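> generate a structure from the sequence data that follows.
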Amino acid sequence: MSANRLYSAFDTEHPKPRHTSGQDHRTPFQIDRDRILHSSALRRLQGKTQVFYSFLGGEYDFYRTRLTHSLEVAQIGRSICGWLSKSSDLLRDGESVDADLVEAACLAHDLGHPPFGHTGERALHDLMAPYGGFEGNAQTLRQLTVTLFAESRDGINPTRALLDGVLKYKTLQVETPEAANHYLYNDQETYLDFVLGSQAFPAELTPGKERNGFRSLECQIMDWADDTAYSINDLADAIQAGFITPVKLEAWATQGVLSDAEAAHVDFLLKAMRDGKVEARLGRSIGEHIRACRLEERGNFLSASTRRYHFGLVVEPDIAARARVNKRIAKELVFDTPQLQQLDFKAASVIERLFNALRDHYIEPAPGRRSLHLLPEPVAKAIKAEPEKEQRARLVCDWIANLTDRSAFRVHQRLFDTSAGALEDLL
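Model (predicted):
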């Protein structure tokens, strides 16, 4: 297998030595991808919310989950790599954007999301505020470096390029303590330093928006693939589910000020809905989002260490604007509706009651409180071994974040629902 000259030993280095048999035919990025693909964390995404809560059975179990979304993002990410490698004249002979690396980043990008989507993330952030906060992207980094294959406490010991590929945010929580999201946990500074090759940020990359906008090429591709998937496919699900109808969409369009391009896109959606061709016509636009990508040359403080930072991703403005209007439609006609927000309220209350019960028994137990076995014994043992409440809280948070929507409801039912007394409720 010929080496891809876009990448060097700097990109394939690991936080700790990676032991292999010496006979593995795979590249380091393929090993990263395969370990994620076979992880329980990826499988659990099947039971986590994307748009519609995964506990909504029957007519709603056709719609996307966090897992199917991640698979779609991975496919789009690979296709963008192929398009860039084929179309860009900036790449030298023997260079291409590594599709296995981007696929790994795409598969991993939502591993840290808790049950109930962004509602669960916001609830855990508020509950974890005294203990260092909760952030989905930071939790993904924690999965990759600590909790996956937990017996080693090294996660999958990923390559530097993969860690950089999932690091959408490079600001520590202590640097922006008022932020509700878009930060890393403070104890992840070691991994941030590793990703940067122990180089300091230049003064102009201040904590927050500036620093978080400094992303590797692969991270930018992953982020656009994610935007593409949820701005198109989530919209298709919302239309198929009946949350967005021609009447509602027309009313929405008349209430705001749309550009000519935005109005034309709304007309396209209305025609697709009336023709009964939503999925096919929206699906074809994925190709337009892929071909809207091109590379641009850039220079920065990491350019001398890796060719990955010689290039940035540029997306055609009209396609980027189309993605933004799709997301606006979904937010205002789906996520902001009473039906969804009532379920959000229920989901947040489940997370809150679970966390508070576990806090009172494991994080900050009251003196003299009877010790109950509320958590699996290995989890409880690990928590009790931690001398600091912040670390105990982080382990409790790990356990809650790993739950699926249904398993969170079942645990809540056992703890709080007085009508739950059948044998099957215990299993």
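
> CA atoms for contacts and neighbours, from now on please.
Fine.

> give the contact list for the residue nearest the centre of the chain.
The chain has residue 110 as the residue nearest its centroid, 2.6 Å off, counting by CA atoms, centre = their mean. Residue 110 is in contact with 66, 70, 136-137, 140, counting by CA atoms under 8 Å, 6 or more residues apart in numbering.

> another sequence for comparison is provided below:
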Amino acid sequence: MTDLGVAGDLVVGPTTGHEPDGAGPDHAARAARRSLVPETGAALARSPFRVDRDRIVASPFFARLAGVTQVVSPTGSGLLVHNRLTHSLQVAQVGRAIAERLTADATTAAVLDRLGGLDADVVEAAALAHDLGHPPFGHLGEQVLDRLGRDQLGLPDGFEGNAQSFRIVTTIDLHGPGGTGLDLTAAVRAAVLKYPWARRGHPDPHPSAAALPPRGGGPLPGAPDAGSAKFSAYSTELDDLRAGRGAFGAIGPWQQTVEAAVMDLADDIAYAIHDLEDFHRVGVLQQAGVAAELRGWQQAGSAVGGDRPGAALERLRRRLENKDGWAYDAEAFAAAVERVRTELADGLLASSFDGSMAAERAVAEFSARWTARLVGGVRVLTDPPVRSAHVALATEQWHEVAVLKFVHHRFVLQRADLASHQRGQATVLAGLVGALHDWLAEDDSETRKPPRLRDLVELARGEFAAFAPAADVERLARGRAVVDYVASLTDGQATALLDVLTGRSARLWTDAAVL
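Predicted coordinates for the structure are as follows:
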């Protein structure tokens, strides 16, 4: 097994069995679009992948990300925090830097060509598109819509943000010349597929049944028969999944393309760093608690237990050791804890953020230093383990990202005040789904129902008619249309629309309009 890009850091463990076959990328297949509609002449770029990037940026689904939660809602909070739009821009920036770094080395670039190719424009386009399907209220909204979709609306696929992103660019958005979707190239469609399988059934064997599934491919927690926890295509978009990945013969059935792997890695890096910045700025991430947890583990190690400082970090260490033994290294984990304690707890967090130029400079320097370090730790694996990808972080940086994400999860996501806020958001989404679904079932005049909701029903009706039992088509179409409709709202639109549908709004005209 060959490891390129970072010397002296080899991975051991079960592998995919897919070494590069020696063939270069099929450029025509990578640039192929689903439609045969030629360019109109309005494109501003000659590269088909730059055209894809421009189509994504021009999409209203991209613009709406400015009003969608990253961790806390960007509307009405008065806080200057990342939203899904700024996050996507940062992922694109990091992804392009990784791609340019890897292709600058001739030896590495040759290996990447044999794996199907790596183009910085493809990575940038996929990064800009990867969160298009995120519903109102971020990951909380994703979980709620999935549960409602499966349990209340009877949709076997439920809801998944990655699959919704793929559905938008291939089916729902109308800003490409082909009639449906954005009519993106095969390479960009494949690069959006972070989890290149359906919830169940495709490919065969399906990752959810594997003793050691790929990351995200294991069963949904609490619903072992529901299929994979994460996936990137609904049953309605399986043909697009197959077509997009058809240009990548050197990639195993559960493996991301190289460009998808770079996008995924950039997403991890941006998430690990920039969310910590946000909560330092707003005073939520407190130095005392973070430092106590990290030092508690350093002092007691595996002996720490109960609720003592360091116990949660020890639980993380054990999960990494048990679940990701192919990458886990005890010394690297300890070194990562030390580095995060020194640079985050005893560095950035040692002084509270007061809005001064010095405080802003400290945040900027922390972000730049960590981004450069993590991007510098990227390497290429010709035959990666099943829970890795062809592009991965070196051992040191892999552990550092795990510890940084732990700090965010432990000291932000697990806060009781955030949990209470999210319960309210879950109530908003449940109310919207129920009200819209009931409205569709009523004998009301069709012209008085939201036009976009009616369009989505018609679209889904045609899709399900192609493969679902006739008796189920209408039920499935209404359920998918309601999910598509709610998922296309911003946080503010979701709240305002529920106020309208429940009579809580005294205004006839509100900001509840959708795309």
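
> still on that earlier bit, before we move on, what SS does the residue nearest to the centre of the first structure have?
coil (DSSP: H, G, I helix; E, B strand; the rest coil).

> now do the strands in the first structure.
Using DSSP state E, the strands of the first structure run over 293-297, 311-315.

> redo those as JSON lines? Include distance to residue 255 of the first structure.
Formatted as JSON lines, these follow (distance: least, CA to CA, whole Å):
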{"stretch": "strand 293-297", "distance to residue 255 of the first structure": "32"}
{"stretch": "strand 311-315", "distance to residue 255 of the first structure": "29"}
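
> output those strands as JSON lines; include the columns distance to residue 287 of the first structure and mean neighbour count.
Formatted as JSON lines, the strands of the first structure follow (distance: least, CA to CA, whole Å; neighbours: other CA atoms under 10 Å):
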{"stretch": "strand 293-297", "distance to residue 287 of the first structure": "10", "mean neighbour count": "17"}
{"stretch": "strand 311-315", "distance to residue 287 of the first structure": "13", "mean neighbour count": "18"}
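
> mind checking these for the one nearest to residue 145 of the first structure?
Closest approach to residue 145 of the first structure among those is made by strand 311-315 (26.0 Å; CA to CA).

> against which helices or strands is that closest one packed?
Helices and strands touching strand 311-315 of the first structure, by 3 or more CA pairs under 8 Å, 6 or more residues apart in numbering; DSSP states H and E, are helix 217-240, strand 293-297.

> please pull up the equivalent of residue 398 of the second structure in the first structure.
Using TM-score structural alignment, the equivalent of residue 398 of the second structure in the first structure is residue 320.

> for its match, give its distance to residue 10 of the first structure.
Residue 320 of the first structure is 32 Å from residue 10 of the first structure, where distance means CA to CA, to the nearest Å.

> same check, this time on residue 114 of the first structure
32 Å.

> neighbour-wise, which of these two wins?
residue 114 (33 against 15; other CA atoms under 10 Å).

> right, and that one touches residue 136 too?
Yes. Between residue 114 of the first structure and residue 136 there is a contact under CA atoms under 8 Å: 7.4 Å.

> mutual contacts of those two, please.
residue 121.

> who's in contact with whichever residue in the second structure pairs up with residue 97 of the first structure?
In the second structure, the residue paired with residue 97 of the first structure according to TM-score structural alignment is residue 118. By CA under 8 Å, 6+ apart, residue 118 of the second structure lies in contact with 99, 103, 109, 112, 258-259.

> follow-up on the earlier one: still contacting in the second structure, which of the contacts of residue 110 of the first structure?
With the contact criterion set to both residues aligned by TM-score structural alignment, their matches' CA atoms under 8 Å, those that also touch in the second structure are 66, 70, 136-137, 140.

> so which of the residues you listed comes closest to residue 171 of the first structure?
Among those, residue 137 lies closest to residue 171 of the first structure (CA to CA), at 11.4 Å.

> measure how buried the aligned partner of that closest one in the second structure is and give me the count.
With the correspondence set by TM-score structural alignment, residue 137 of the first structure lines up against residue 162 in the second structure. Other residues near residue 162 of the second structure come to 26 when the count uses other CA under 10 Å.

> repeat that for residue 253 of the first structure.
Per other CA under 10 Å, the neighbour tally for residue 253 of the first structure reads 15.

> cool, the one 10 residues further on as well?
The local packing count at residue 263 of the first structure equals 15, with neighbours defined by other CA under 10 Å.

> mind telling me what it corresponds to in the second structure?
Checking TM-score structural alignment: residue 263 of the first structure goes with residue 338.

> and its match, what is it in contact with?
Taking CA under 8 Å, 6+ apart, one finds residue 294 in contact with residue 338 of the second structure.

> over to residue 138 of the first structure?
Shown in contact with residue 138 of the first structure (CA under 8 Å, 6+ apart): 112, 183-185.

> let's have those in CSV, adding distance to residue 228 of the first structure.
Listed next are the contacts of residue 138 of the first structure as CSV, based on distance: CA to CA, whole Å:
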residue, distance to residue 228 of the first structure
112, 20
183, 23
184, 25
185, 28
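
> which residues in the stretch 151-300 of the second structure form helices?
161-167, 186-192, 238-245, 258-281, 287-300 (DSSP state H, counting those that start in this stretch).

> assess the claim that residue 141 of the second structure and residue 424 are in contact.
No. The criterion here is CA under 8 Å, and residue 141 of the second structure misses it with residue 424 at 11.0 Å.

> surely residue 261 of the second structure meets residue 384?
No. In this structure, residue 261 of the second structure is not within contact of residue 384 by CA under 8 Å, at 11.6 Å.

> who touches both of the two?
Listed as contacting both residue 261 of the second structure and residue 384 by CA under 8 Å, 6+ apart are residue 390.

> picking that back up, the match of residue 398 of the second structure and residue 230 of the first structure, how far apart?
The separation that residue 320 of the first structure has from residue 230 of the first structure, given CA to CA, amounts to 13 Å.

> go on, residue 150 of the first structure?
According to CA to CA, residue 150 of the first structure stands 31 Å off from residue 230 of the first structure.

> neighbour count for the two, which is higher?
residue 230 (24 against 12).
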